[in-house]
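Asks: Have a look at this prediction, sequence included:
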Amino acid sequence: MGSLDKEVATELLPFVRVYKDGSVERLQGSPIVPSCLEDPDTGVSSKDITILDNPPISARLYLPKDTQPDQKLPVLVYFHGGGFLFESAFSLTETKYMNSLVSLAKVVAISIEYRLAPEYPLPIAHEDCWAGLQWVASQSTNDGKEKESWVKDHGDFERFFIGGDSAGANIAHNMALRAGTEGLHGGVKILGTYLTHPYFWSSKPVGDEEKREEPEKLALCPLVWGFVYPSAPGGIDNPMVNPVAPGAPSLAGLGCSRLLVSVAKDDVLRDRGVWYCDAVKESGWKGEVELIQVEGEDHAFHILNYGTENANNLIQCLASFLSE
């Protein structure tokens, strides 16, 4: 590095490195790409908007090809993955994934850009996403304020969904719980929530975790939480990451009617997704729970291995969930 100020202060490999001068180097994630009026592969249109200036929250909006001027479509508010540390609503992998999902599901999608740790430790990401979710819900009201045309003209708020992958699935879960308690602008109700490869953890192993032969990957799961939320009350048993921790809000309060959870057999987080589904069922929640398990795949394969048969199949399952 040469200079003293570029000495490493701390790092969480293989994700991020923080230098003593305060700069952060992200070692994962895909490049930022511009929005596109017509994606050459799917025909989906996208554009970027500012939701709030303070705090700074933006989003990438998506509209399917051949949407008619008066056509109403389901609304999806999406939260990207990346361990709360990297990736973006504006990145290449997320944009390709969203173009595919929007094309198949025929939904208006709003992918929220939230601030990342370690510069902005949790719960800032969750607060940003809550503000973004409330902004989308506010587009349903006739309050005299200027509305975003794609959402206002084409959004069917009777078919309102949220979803996310990995860390974004953790966010989606927490948004559904909070919506169940606090409600959304305009009285909007969440019809369905999807969680793919959700990031949950706890101090005690679940399922077959102790039998897995991937100690480094298993050890990384709690390390990430400590890195992105060092002040978390209860540490790795904070209810935001351990939904059945002592004192956690009841999962019976999830503010949606349908829940889809997808796990990958080779993912170290697989047992957590199953555990979460079981906990929701046991909570007395009144909605419908569906679990999808995909053999022979690892974490976030449908995004990282975009275009493969299994990736296409999972995205089609998510699209079906959003369009049923």
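Replies: On my side now, so go ahead. Note that the structure is predicted; figures quoted are calculated from it, not measured. Residues are numbered from 1 along each chain as shown.
Asks: Could you use CA atoms for every contact and neighbour count after this?
Replies: Will do.
Asks: Give me the buried positions along stretch 247-259.
Replies: With burial defined by 16 or more other CA atoms under 10 Å, the residues of stretch 247-259 counted as buried are 249, 250, 251, 252, 253, 254, 255, 256, 257, 258, 259.
Asks: just checking, the third one touches residue 287?
Replies: Right, residue 251. No - using CA atoms under 8 Å, residue 251 is not in contact with residue 287; the gap is 10.9 Å.
Asks: what ranges do the helices span in the stretch 151-300 of the chain?
Replies: 167-182, 215-228, 270-282 (DSSP state H, counting those that start in this stretch).
Asks: Now render those helices as a markdown table, adding mean neighbour count and distance to residue 140.
Replies: Formatted as a markdown table, the helices of the stretch 151-300 of the chain follow (neighbours: other CA atoms under 10 Å; distance: least, CA to CA, whole Å):
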| stretch | mean neighbour count | distance to residue 140 |
| --- | --- | --- |
| helix 167-182 | 22 | 16 |
| helix 215-228 | 16 | 34 |
| helix 270-282 | 19 | 29 |
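Asks: export these to TSV and tack on distance to residue 203?
Replies: Listed next are the helices of the stretch 151-300 of the chain as TSV, based on distance: least, CA to CA, whole Å:
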stretch	distance to residue 203
helix 167-182	17
helix 215-228	8
helix 270-282	12
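Asks: For residue 131, grab the count of nearby residues.
Replies: 18 (other CA atoms under 10 Å).
Asks: Same question for the one 5 residues further on.
Replies: By other CA under 10 Å, 25 other residues sit near residue 136.
Asks: that older thread, what's the most distant pair in the buried residues of stretch 247-259?
Replies: 249 and 258 (18.6 Å; CA to CA).
Asks: so residue 93 is in which element?
Replies: Assigned by DSSP states H and E, residue 93 belongs to helix 92-105.
Asks: and what of residue 314?
Replies: Using DSSP H and E, residue 314 maps to helix 309-323.
Asks: Show me which positions of that helix end up buried.
Replies: So for helix 309-323, counting by 16+ other CA under 10 Å, buried means 310, 311, 312, 314, 315, 316, 317, 318, 319, 321, 322.
Asks: same deal with stretch 145-163?
Replies: Neighbour-count burial for stretch 145-163 flags 147, 150-157, 159-163 (criterion: 16+ other CA under 10 Å).
Asks: also this one, for the comparison:
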Amino acid sequence: MASNTKEVITDMSPVIKVYTDGTVDRLFGSPHVPPSPEDPITGVSSKDVTISSAVSARLYLSKLTHPTQKLPILVYYHSSAFCLESAFSFFHHRYINLLSAEAGALIVSVEYRLAPEHPLPTAYEDSWDALQWVCSHVLDQTHFKKDHWITNHGDFTRFFIGGDSAGGNIAHNIALRAGSECLPGNVKIIGGILSHPYFWGSNPIGNEPKEDVEENFMQRLWLFVYPSAPGGIDNPLINPMADGALSLSELGCSKILVCLAEKDQLTARGLVYVEEVKKSGWKGEVEVVVVEGEDHCFHIYDPETEKPSVKNLIKRLAAFISQ
């Protein structure tokens, strides 16, 4: 008699498990929540939109001071290792509400497809498609029905991309691609926000583990979400400083804000990334913020805390968008 017991074939605890029957058990995250016609705390309105058969997004509109007000646009890519969480999850819905209100911005939070059901580079392609969809709103003729929040209130002269962790990695790679490929309507990205970006590589930097490198969780995670990655952990998508990576001078934006946390093991490589951008010959401005005493994506998981570190970081991100 055949056993109905599922067996684990991939164990990436405490993040995710995959079973022999193809089912996936996501061990970390928050439940999906609906959009809010008007958030009771921030006054921000949100709604869900379909971009394509594979990609969707949640739009956030900061409370308007007058009916024709134009707002800066942020295309945002959520965090959580390319395999967890969602643009529709509680953690990210709560956080983007607060950021939209503080920045006075129109935010497009992208729902890209997740690994392992959709291994990388799917998330990168979905994220690029979403960016093109937003930019296409400046065109006179489109093959889709335009969203009136974007057409009525989006200011394409103040256009930003950003994300946290895996989303910060996506934002970097989107900025590089925008440096060589024109966006619809020739829209220009003013700034990119890379918060706690997920970068890694085979050669340890700073306090990264120097023993059993191949067993390090960050490396195992990358090979889990992108098992066919050319070059493995030194693929330029995860290691922007790898041999053969596109020059950082090609970044297609005018300024970058890199946000890091003192206790995050990704911080050492994030600091090296900042220095490499500065040395690359890129013509933009790069700023870095390192928050003392905090760990990875602390502002996502508890944004309503009274801790000054969270409030100050959200204010810093908002100022980058609205200044």
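Replies: Looks like it came in fine. In this text the structure is predicted, and so the values were computed from the model without any measurement.
Asks: re earlier: right, so of the helices of the stretch 151-300 of structure 1, which gets closest to residue 20 of structure 1?
Replies: helix 215-228 (16.1 Å).
Asks: Contacts only, for residue 225 of structure 2.
Replies: Counting by CA atoms under 8 Å, 6 or more residues apart in numbering, residue 225 of structure 2 makes contact with 82, 83, 115, 116, 119, 120.
Asks: cutoff 10 Å now
Replies: Counting by CA atoms under 10 Å, 6 or more residues apart in numbering, residue 225 of structure 2 makes contact with 81, 82, 83, 114, 115, 116, 117, 118, 119, 120, 121, 122.
Asks: Give me the distance between the counterpart of the fifth one in structure 1 and residue 273 of structure 1.
Replies: Pairing criterion TM-score structural alignment: the partner of residue 115 of structure 2 within structure 1 is identified as residue 117. Here residue 117 of structure 1 is placed at a distance of 23 Å from residue 273 of structure 1 (CA to CA, to the nearest Å).
Asks: Mean per-residue distance, the longest strand along structure 1 versus structure 2.
Replies: Longest strand in structure 1, counting residues (DSSP state E): strand 155-165. Once fitted to structure 2, strand 155-165 of structure 1 is off its aligned match by 0.3 Å on average (mean CA distance after the TM-score superposition for structure 1).
Asks: which residue numbers in structure 2 go with that strand?
Replies: So strand 155-165 of structure 1 sits over residues 154-164 in structure 2, by TM-score structural alignment.
Asks: How about stretch 290-300 of structure 1?
Replies: Against structure 2, stretch 290-300 of structure 1 falls on residues 287-297 (TM-score structural alignment).
Asks: buried residues in that stretch?
Replies: For stretch 287-297 of structure 2, using 16+ other CA under 10 Å, the buried residues are 288, 290, 291, 294, 295, 296, 297.
Asks: Can you pull the residues that touch both of residue 251 and residue 287 of structure 1?
Replies: Counting by CA under 10 Å, 6+ apart, the residues touching both residue 251 of structure 1 and residue 287 are 280, 281.
Asks: Determine which residue in structure 1 is aligned with residue 92 of structure 2, please.
Replies: In structure 1, residue 92 of structure 2 lands on residue 94 (TM-score structural alignment).
Asks: and that match, what does it touch?
Replies: Contacts of residue 94 of structure 1 by CA under 10 Å, 6+ apart are 29-33, 79-81, 87-88, 100, 111, 303-304.
Asks: rewinding a little: and the buried residues of stretch 145-163 of structure 1, which is closest to residue 266 of structure 1?
Replies: Nearest to residue 266 of structure 1 among the buried residues of stretch 145-163 of structure 1, counting by CA to CA, is residue 163 at 21.8 Å.
Asks: What degree of burial does the residue lying closest to the closest one once chain neighbours are set aside show, as a neighbour count?
Replies: Once flanking residues are discounted, residue 163 of structure 1 sits nearest to residue 194: 4.6 Å by CA to CA, 6 or more residues apart in numbering. Applying other CA under 10 Å, we find 26 residues neighbouring residue 194 of structure 1.
Asks: Check the gap between residue 194 of structure 1 and residue 170 of structure 1 for me.
Replies: 10 Å.
Asks: Kindly report the same for residue 276 of structure 1.
Replies: 11 Å.
Asks: Which residues are in contact with each of these two?
Replies: With CA under 10 Å, 6+ apart, residue 276 of structure 1 and residue 170 have common neighbours 198, 200, 242, 243.
Asks: CSV for those residues, including neighbour count and distance to residue 39 of structure 1?
Replies: Shown next, in CSV, are those (neighbours: other CA atoms under 10 Å; distance: CA to CA, whole Å):
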residue, neighbour count, distance to residue 39 of structure 1
198, 30, 28
200, 27, 34
242, 21, 39
243, 24, 38
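Asks: Relative to residue 132 of structure 1, which of those residues is nearest.
Replies: residue 198 (20.1 Å).
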